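Engineer: just a sequence and a predicted model for now, questions to come.
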Amino acid sequence: MSMLKEVERVVHEAEAQLADGTWELTSTDAVLARQTAAALDTAVGPADAHWALPRIERLAALREALAALAMTVARTHGHLAWFLADASSHLAPVLHWRALDAPGNRTFGAVLPTGDELADAEAAIRLLATTLTRAGHDA
């Protein structure tokens, strides 16, 4: 299943928990959600501009987004941490991607992502950013 589809599933669960009151963002979590959304938006820009970048820049941006997610997970506990950890786990294949050719194919298992795989991961990051922005402002 695509990363975007998996993240959509996680987002749907988060939205349901927020709607039914199972998960209520604290003011601290709301700030973290907005900060994380901004970091994700900065890392993975708009699709219409981002797709034209070289693969190495797109991969670097995705890794930066994963780092932003990891930093937020490290700084909080409870539902926000669980939500972002689950979403991050579906984005983990990005960590096995490479942008450079490897003579002799000695890459520690790293593979070249396709354009579609890059776009799928970027769309998943954008969805997380949108969800975090909305949740951070609704809290």
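Structural biologist: Now that the structure is in, tell me what you want to look at. A quick note: this is a predicted structure, and the numbers were derived from the prediction, not measured.

Engineer: when you work out contacts or count neighbours from here on, use the C-alpha atoms and nothing else.
Structural biologist: OK.

Engineer: mind checking how far the residue nearest to the spatial centre of the chain is from Trp82?
Structural biologist: Centroid check for the chain by C-alpha atoms, centre = their mean gives Ile125 as the closest residue, at 3.7 Å. The gap separating Ile125 from Trp82 is 16 Å, by C-alpha to C-alpha, to the nearest Å.

Engineer: same thing with Leu132?
Structural biologist: Leu132 is 13 Å from Trp82, by C-alpha to C-alpha.

Engineer: tell me the residue furthest from the middle of the chain?
Structural biologist: Gly104 (31.7 Å).

Engineer: surely Leu66 is in contact with Ser88?
Structural biologist: Yes. Taking contacts as C-alpha atoms under 8 Å, Leu66 lies within contact range of Ser88: 6.8 Å.

Engineer: buried ones in the longest helix anywhere in the chain, by neighbour count?
Structural biologist: Ranked by residue count and defined by DSSP state H, the top helix of the chain is helix 115-138. Within helix 115-138, the residues scored as buried using 16 or more other C-alpha atoms under 10 Å are 117-136.

Engineer: adding another structure so you can compare the two:
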Amino acid sequence: MQTTIARLAEEAELQFRDGTWEPTPADRLLAAEAEADLAAAVAPPHVQEGLPPIDRLERLRTALAVLAVAITRVHGHLAWFLAAASTALAPVLHWRALPAEEGHSFGAVLPEPGQYADAEDAVRRLQQTLTRISAA
């Protein structure tokens, strides 16, 4: 996930530099709001890593909800960027933190321990890019 978000961020930076994407004032405001909401959802690594898996998963799902709501309020480049970021983070929706009998979890899987950190780092990288967009 982190690699995919990094590629999206690089593409956004390239579009800023070549003038393909010039965020509007509305884009900048929405990017700032989404960045703040993502920061509230996913804490710094030393905090996140100390949380139980169920809380880490809840915070990651909250981050996806932030993106979903933001997408409903924007069009164009920012909407495309946020939609691609949501798609990159979508595997989180198939994770579970609770035990389940075989075949009774609707296909949800227990993530590997490193997958939480990867998804959280991806959200943090996304925050950085949204900060850049809001300052553009």
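Structural biologist: Thanks, I have the structure now. Because the structure is predicted, anything quoted here is derived from the model rather than measured.

Engineer: re the thing from before, trace the residue nearest to the centre of the first structure over to the second structure, please.
Structural biologist: With TM-score structural alignment as the criterion, Ile125 of the first structure lines up with Val123 in the second structure.

Engineer: tell me how far its match lies from Thr87 of the second structure.
Structural biologist: Applying C-alpha to C-alpha to Val123 of the second structure and Thr87 of the second structure gives a distance of 12 Å.

Engineer: next one: Asp37 of the second structure
Structural biologist: For Asp37 of the second structure, the distance to Thr87 of the second structure - C-alpha to C-alpha - is 18 Å.

Engineer: and Ala39 of the second structure, by the same measure?
Structural biologist: 19 Å.

Engineer: how about Leu98 of the second structure?
Structural biologist: 24 Å.

Engineer: same drill for those two, tell me which one is more crowded.
Structural biologist: Using other C-alpha atoms under 10 Å, the more surrounded residue of Leu98 of the second structure and Thr87 is Thr87, with 15 against 11.

Engineer: host element of the corresponding residue of the first structure for the more buried one?
Structural biologist: Matched to the first structure by TM-score structural alignment, Thr87 of the second structure sits across from Ser89. For Ser89 of the first structure, the host element (DSSP states H and E) is helix 79-91.

Engineer: show me what contacts Gln15 of the second structure?
Structural biologist: Trp21 (C-alpha atoms under 8 Å, 6 or more residues apart in numbering).

Engineer: map it onto the first structure.
Structural biologist: Using TM-score structural alignment, the partner of Gln15 of the second structure in the first structure is Gln17.

Engineer: compute the inter-axis angle for the host helix or strand of its match and helix 79-91.
Structural biologist: Assessed by DSSP H and E, Gln17 of the first structure sits inside helix 3-20. Angle of helix 3-20 of the first structure versus helix 79-91, following axes from the mean of the first three to the mean of the last three C-alpha atoms, to 10 degrees, is 170 degrees.

Engineer: beyond helix 3-20 of the first structure, next helix or strand please.
Structural biologist: helix 27-43.

Engineer: equivalent range in the second structure for that next one?
Structural biologist: By TM-score structural alignment, helix 27-43 of the first structure lines up with residues 25-41 in the second structure.

Engineer: residues touching that stretch, excluding its own?
Structural biologist: Contacts for stretch 25-41 of the second structure (C-alpha under 8 Å, 6+ apart): 59-60, 62-63, 66-67, 70, 74, 78, 123-124, 126-128, 130-131, 133-136.
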